[in-house]
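# would you be able to build a 3D model of this:
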Amino acid sequence: MSWNRTSHGGFQQTQTVRLPYTDRTDAGRVLAERLVPMGLDGAVVLALPRGGVPVGYEIATRLGSPLDVLVTRKIGYPPQPELGVGAIAEGGSPVFDGALLRRLGLREEDLAGTVEAERAELDRRVQVYRRGRPLPETAGRPVIVVDDGLATGGTARAAVRAMRERGPARLVLAVPVGAAETVHGLEPEVDDLVVPAAPWEFRAVGQWYRDFDQLTDENVIAWLDRAARARETG
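The predicted model follows:
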């Protein structure tokens, strides 16, 4: 199924896309077409690195918006780091999965060391990607937060909560594909939710792309530089 949740309330069903996407560029173009009619003049596009950046590039190009990154980090369960129990975004506080913490018998304070380590890696990536530049000014303007997919939604939730604290005029989460349950769970967090494909049977984001290569820091920097050059040349 395919849904746009509008700031006027409720979901608007839209034409279902054909999956899998060819790659993140293809997915970004599909998303951009959904965003064009939404009246997002003056928006800033903030992509979650690494995979959200090529998606965000297509959106920013189509809308004539600036592109930047919003860096997030998963907070892993220490004995099994790939199991995310929370996430953190730059400028925001840690966001934990309370139900999962209870099942694991953990308290938030038990993860203080993990959070500190992830903050350090987050700060490193901010320096690498933004080279000392602050986040763009977002107060009073539309903000579009972009990723390449939603599985559990932990990092997206941390990202949009961090952005909400910065006072955007309108907060949009735009993702090419997401697990249906996760998509519905994120509905209260944003003003607009744009997800062209939300299948119920969802194992991993990569299953919905034919080309889902892992990206590097260098790839992220190249996309950001390309977007900046495009805006300079008009």
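# all contacts plus neighbour counts: C-alpha atoms, from now on.
Fine.
# quick one, strands of this structure?
Listed in chain order, the strands found in the chain under DSSP state E are 3-5, 11-13, 44-47, 67-69, 72-77, 80-89, 95-96, 142-146, 170-174, 192-195.
# let's see this one next, to set against the first:
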Amino acid sequence: MQFEDRRDAGRRLAARLRTRYDGDVVVVGLHGGGVAVAYEIACDIGAPLEVVVVRTLRVPHQPVHAFGALSEDGTTVIDNREVTRARLTRHEMAQVQRDARHEIDRSSVFLRQIQPRVPLGGRTVVVVADGSATAAAMRAACRDARARGARWVVVALPVAPRSVVAEVSGDADDTICLAPTSSYAAAARSYRRFDQVSDADVAELLRRAAGRSSNPAHFAQTPPPWDEMVRIPAGDAMLNGHLAVPEHPIGIVLFAHGSGSSRHSARNRFVAEVLNRAGVGTLLLDLLTPDEEGDRARVFDIALLSRRLVAATSWLAGLGPISELPIGYFGASTGAAAALRAAADLRTQVAAVVSRGGRPDLTGSRLAEVVAPTLLIVGGADSAVLALNREALQAMSCDVELTVVPGATHLFAEPGALERVAELARDWFVERLSMTMPARPDDSNGEHRTRF
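Next comes the predicted model:
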């Protein structure tokens, strides 16, 4: 089968999908050429267009070989056979993943300012590529959609190597390929025109599909829900963040991660998802830029981290529909010290703080100035940190509680430990944020309604 270009390929795929799926469908294009194909499908069947930013992990010095893929949300697919064949070390793999992470961040921050995330929960998601994507990249995109709540995942390809189609089918509920081929080279030859698709091209397609302005402040005039990457000015730095706000939120919680961690922390993302389901918005935030992450002095510069947390809090105050919502802080390890110090800043007016395995001792004299209700959560087997938190409990004069999770170590990796942390944080934030939430205009008797 011969395609004139990606536009032609998308229209032919749409004809197949039109008779196969209807209802609540979202079309997700792989960053690059996949979006060009997906755009035609979305327009034809009247579905929202979404982009997923995925990077293939290439073998160092052998770029023709790939050992996996990494998605925007941190979903990772590794081909252990290729790792063994190439004799890759953990250091080499980690370096490739770091480089891929930075590339993903650059693209996703740019694109999410134009197109906020489309909710996938309970919907049929059609993952589209143009035939050049690796199996690992498409599998990562499928798993990414599944993690975001997709009810049914379909892979739609105009052309692709047969081996790739077979491999991807294991991660999809349905797979459609109009023209299976013997190789990637044969797939590329199936197009008469197969030009490079840039970030600017993808952005333009997203604008057309959404039919709205590319103004980065669009969410200031748009009611939640939101689920998008954001860029936050903080002095001379631009911080990357992931803002997720459910419909009718009762408040927003900012996450301050511990040393060596980031907004991609699986533990904090788990807690954030629990809060989102309880009607609490979350901002997972990198308090250091990618260039600063390797500087250990900055990692432990609590004053710097707290200033940036204050800046992010001020930034939230400018987001229209959520600008008056009460704010909470969730800090982990050294990030808890930054959260407590920021909470002591009168500009933040924080309604509640939760510390997970925190280092309140690093807050210094500002600890006694915290007035926000504070919950200190520590693992029972984390003896050194537990002692520090017991000292903090005596030093603080606000409404403060210490809860010990029996048998848990510093990272709460034991079965059920992190779930307990999430439950404790959820209950603490829901109660405290609800108490300070302003009444909605449509509420009767001045009472607010909380949706769960």
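# quick revisit: out of the strands of the first structure, nearest to Tyr129 of the first structure?
Nearest of the strands of the first structure to Tyr129 of the first structure, taken as CA to CA: strand 67-69 at 7.6 Å.
# quick one: contacts for the equivalent of Gly10 of the second structure over in the first structure?
When the first structure is aligned by TM-score structural alignment, the residue opposite Gly10 of the second structure is Gly28. Contact analysis of Gly28 of the first structure by CA atoms under 8 Å, 6 or more residues apart in numbering lists 54-59, 176.
# list just the nearest of those to Thr138 of the first structure.
Among the contacts of Gly28 of the first structure, and counting by CA to CA, the member closest to Thr138 of the first structure is Gly56, at 16.3 Å.
# counterpart of that closest one in the second structure?
If you follow Gly56 of the first structure across to the second structure using TM-score structural alignment, you land on Ala38.
# so how far is Glu204 of the second structure from Tyr191 of the second structure?
Counting by CA to CA, to the nearest Å, the gap between Tyr191 of the second structure and Glu204 of the second structure amounts to 22 Å.
# all helices of the first structure, in order?
24-35, 52-63, 98-104, 112-130, 154-164, 180-186, 217-233 (DSSP state H).
# could I get these as CSV with distance to Ile144 of the first structure?
Listed next are the helices of the first structure as CSV, based on distance: least, CA to CA, whole Å:
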stretch, distance to Ile144 of the first structure
helix 24-35, 9
helix 52-63, 9
helix 98-104, 27
helix 112-130, 18
helix 154-164, 9
helix 180-186, 14
helix 217-233, 16
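# pick the most buried one from those helices.
Among those, helix 52-63 has the highest mean neighbour count (mean count of other CA atoms under 10 Å), at a mean of 26.
# what helices or strands is that helix leaning on?
helix 24-35, strand 44-47, strand 67-69, strand 142-146, helix 217-233 (3 or more CA pairs under 8 Å, 6 or more residues apart in numbering; DSSP states H and E).
# among the ones you listed, which comes closest to Leu101 of the first structure?
Across these, closest to Leu101 of the first structure is strand 142-146 (CA to CA), at 26.5 Å.
# follow-up on the earlier one: okay, the helices and strands packed on helix 52-63 of the first structure in a markdown table with distance to Pro79 of the first structure next?
A markdown table is the format used below for those (distance: least, CA to CA, whole Å):
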| stretch | distance to Pro79 of the first structure |
| --- | --- |
| helix 24-35 | 32 |
| strand 44-47 | 30 |
| strand 67-69 | 30 |
| strand 142-146 | 30 |
| helix 217-233 | 27 |
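# and those: which comes nearest Phe202 of the first structure?
So among those, helix 24-35 is nearest, using CA to CA, at 17.1 Å.
# let me know which of the helices and strands packed on helix 52-63 of the first structure is the nearest to Leu104 of the first structure.
Using CA to CA, those put strand 142-146 closest to Leu104 of the first structure, at 30.3 Å.
# which neighbouring elements make contact with that closest one?
If you count contacts as 3+ CA pairs under 8 Å, 6+ apart, strand 142-146 of the first structure packs onto strand 44-47, helix 52-63, strand 170-174.
# can I get the ones you listed in a markdown table with distance to Thr152 of the first structure?
Below are those laid out as a markdown table (distance: least, CA to CA, whole Å):
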| stretch | distance to Thr152 of the first structure |
| --- | --- |
| strand 44-47 | 17 |
| helix 52-63 | 16 |
| strand 170-174 | 15 |
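# ok, now how distant is the residue mapped onto Ala117 of the first structure from the second structure from Leu70 of the second structure?
Counting by TM-score structural alignment, Ala117 of the first structure corresponds to Asp99 in the second structure. Taking CA to CA as the measure, Asp99 of the second structure falls 11 Å from Leu70 of the second structure.
# next one: Ile114 of the second structure
22 Å.
# more neighbours, those two?
The residue with more neighbours, out of Ile114 of the second structure and Leu70, is Leu70; 26 against 22, by other CA atoms under 10 Å.
# that one maps to what in the first structure?
Applying TM-score structural alignment, one finds that Leu70 of the second structure aligns to Ile88 in the first structure.
# find the nearest non-adjacent residue to its match, please.
Nearest residue to Ile88 of the first structure in three dimensions, chain neighbours excluded: Pro94, at 4.6 Å (CA to CA, 6 or more residues apart in numbering).
# how deep is that neighbour tucked in, by neighbour count?
20.
# what sits against it?
Counting by CA under 8 Å, 6+ apart, Pro94 of the first structure makes contact with 86-88, 115, 158.
# shared with the second structure, which of the residues you listed?
Among the contacts of Pro94 of the first structure, the contacts conserved in the second structure (both residues aligned by TM-score structural alignment, their matches' CA atoms under 8 Å) are 86-88, 158.
# and those residues, which is closest to Val143 of the first structure?
For those, the nearest to Val143 of the first structure is Ala158 (14.8 Å; CA to CA).
# show me what that closest one aligns to in the second structure.
Ala158 of the first structure maps onto Ala140 in the second structure, by TM-score structural alignment.
# how about Asp225 of the first structure?
For Asp225 of the first structure, the residue aligned by TM-score structural alignment is Arg207.
# please apply the same query to Leu67 of the first structure.
With TM-score structural alignment as the criterion, the equivalent of Leu67 of the first structure in the second structure is Leu49.
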